[in-house]
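Trainee: sequence unknown, structure follows:
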């Protein structure tokens, strides 16, 4: 997942997420040696990982599927971390490697730190370019514009960036990362502080979203993407596995409707694989769930039920249009419709 995650030993130190070790940027002018170029790079993700899922959503909304190819790792890791066992012969068909670690090693032999997703790999050299999940999606929105599809939304509009950044910082600290601080806590006080912070922020978000359809402005922005990838995992894993159980997402009318609204928007729900999500968290985090048992619930039918958020107005894609169909080979199993 993002830096600092995985099947690690849990001591008595508070959970702290590591910084991305490789923070090169792929830019329109190539100022860091990595110019935006169709077909040159490969995005490596796990559909289990919320940080990687941001990139999946952004790539779909912006129509970058044809310019930035996709490699999906197995949700279950081995001692070398993310692996390509979902592909024929256990190798990524473009990079020709069995483990993402090989791209890290090609970039910096013996590099410190773990192997995280999302990662962008330079196809010609086989070297990792970046694992900076915070910057990656911002650059997809602002540096890759020449390769965006016609009608692509502006996910990081310049007039709103200060407000978007402020909201995202609060959401990251208390929600995106807060659930991990609660889940990986090794002391009662540490857990209670993190868990309380998660729900304080969720209640603040519910108040904010009660009267507006999206977090900032009247269109979908990067802020919505970053909140969605945590909310969609909340009831399946964070509520039970990470003990963030004061209430379920489905018990908060505003946030549940907001999350369903986004899930039903092309580019969001069609990137979500609940099977990968549940198997990864419950089977990889053996320090928290030593039996490796994956729970049967919760019932996922509700994601397709009406959300009634249209009454708040808003224009999901601004002056743009919805993305097209999911490309062949990138489909994920759909959540069963209610009553199915």
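Mentor: Perfect, I can see it now. These numbers were taken from a predicted model, which means no experiment stands behind them.

Trainee: going forward, measure contacts between C-alpha atoms and count neighbours the same way
Mentor: OK.

Trainee: can you pull out the strands in the chain?
Mentor: Applying DSSP state E to the chain gives strands spanning 41-45, 69-72, 119-122, 127-130.

Trainee: Using CSV, lay out these together with distance to residue 198 and mean neighbour count.
Mentor: Output for the strands of the chain, formatted as CSV (distance: least, Cα to Cα, whole Å; neighbours: other Cα atoms under 10 Å):
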stretch, distance to residue 198, mean neighbour count
strand 41-45, 26, 24
strand 69-72, 29, 20
strand 119-122, 27, 24
strand 127-130, 29, 23
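
Trainee: ok now stretch 235-250, how far from the chain's centre?
Mentor: Using Cα atoms, centre = their mean, to the nearest Å, the mean C-alpha position of stretch 235-250 is found 18 Å from that of the whole chain.

Trainee: Name the residues that touch that stretch?
Mentor: Residues from elsewhere that reach stretch 235-250 (Cα atoms under 8 Å, 6 or more residues apart in numbering): 179-180, 182-184, 195, 198-199, 231, 234, 255-256, 274, 277-278, 281-282, 288-289, 297-298.

Trainee: Included below, for side-by-side comparison, is a second structure:
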């Protein structure tokens, strides 16, 4: 796969850098160890996905990670530590310096700020051979899971918990959410993982989405809705199993997720806030820290 040119729309007020990692030196950015660096916050779902994927691929030695604060320190929602990278990468850049970022230490510029592109490109790096997040022939299935997580869980949960939304719209959004969870539940009744009985990017995507559902979106749902969500026992058992794995559980920053949520969210807390589905802190504690960083 060839790399696409680095691009940024400095007038949108949001990052849009989408360079890609290529296979060899003929590409502008190629997969060589010790050239690239990840900048992320694990309190952000995109940052958490990348942290988990980075650990699964055992890239600690070849692509270091700079962990950023849970709450950005600039009024525009960006990180001061990332501003030099943004300014070096786009002339007169005026948007927020947001994470996550994959940067090129050789040039001091940004390669990409698109989380899913970054995860796919990390999968192109040399790794230990035990894990491949995008096995050949699974891309379309993984993309389908990504859409289910984005539209059927994330967006549906936001709509179901949004204050001021018409009750009929909230009910419809909740039914979309429950229906999506039900389809995933049926898939996991007799399978350990979502795709080809092996751990892939689909599992990283779904697991992080479930973390967000229980730690963020649940707070804006009523208790009845949360009980319906929690009733998908195979799905939450799957989330619990993954949370107990070091590559997953040790990256869960519950305090950071809470501070980020309260710093950004304007919604009203509902009764579901008191109905925790999983003990994320307990399962994360069960995951030993095997980090080589």
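Mentor: Everything's here; your move. Quick caveat: nothing in here was measured; it's all calculated off a predicted structure.

Trainee: circling back: including distance to residue 29 of the first structure, could the strands of the first structure go into a markdown table?
Mentor: Converted to a markdown table, those look like this (distance: least, Cα to Cα, whole Å):
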| stretch | distance to residue 29 of the first structure |
| --- | --- |
| strand 41-45 | 16 |
| strand 69-72 | 21 |
| strand 119-122 | 17 |
| strand 127-130 | 16 |
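
Trainee: Among the ones you listed, single out whichever gets nearest to residue 267 of the first structure.
Mentor: In terms of Cα to Cα, the element of those nearest to residue 267 of the first structure is strand 69-72, at 14.8 Å.

Trainee: what range in the second structure matches the closest one?
Mentor: On the basis of TM-score structural alignment, strand 69-72 of the first structure is assigned to residues 64-67 in the second structure.

Trainee: ok, and what's touching that stretch?
Mentor: So stretch 64-67 of the second structure is contacted by 34, 36-42, 293 (Cα under 8 Å, 6+ apart).

Trainee: just those now: which is nearest residue 86 of the second structure?
Mentor: Using Cα to Cα, residue 39 comes nearest to residue 86 of the second structure of these, at 12.3 Å.

Trainee: ok, the aligned residue in the first structure for that closest one - contacts?
Mentor: Alignment note (TM-score structural alignment): residue 39 of the second structure maps to residue 44 of the first structure. Contacts here follow Cα under 8 Å, 6+ apart; on that basis residue 44 of the first structure touches 70-73, 100, 117-121.

Trainee: just to revisit the earlier point, could I have the ChimeraX command that selects the buried members from the contacts of stretch 235-250 of the first structure?
Mentor: The ChimeraX command for the buried members of the contacts of stretch 235-250 of the first structure (criterion: 16 or more other Cα atoms under 10 Å) is given here:
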select :179,180,182,183,184,195,198,199,231,234,255,256,274,277,278,281,282,288
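
Trainee: picking up where we left off before, to residue 33 of the first structure, which of the strands of the first structure lies closest?
Mentor: strand 127-130 (9.8 Å).

Trainee: in the second structure, what residues pair with the closest one?
Mentor: With TM-score structural alignment applied, strand 127-130 of the first structure matches the range 109-112 in the second structure.

Trainee: Switch the contacts of stretch 64-67 of the second structure over to TSV; also include distance to residue 126 of the second structure.
Mentor: Below are the contacts of stretch 64-67 of the second structure laid out as TSV (distance: Cα to Cα, whole Å):
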residue	distance to residue 126 of the second structure
34	11
36	13
37	15
38	16
39	20
40	21
41	24
42	23
293	18
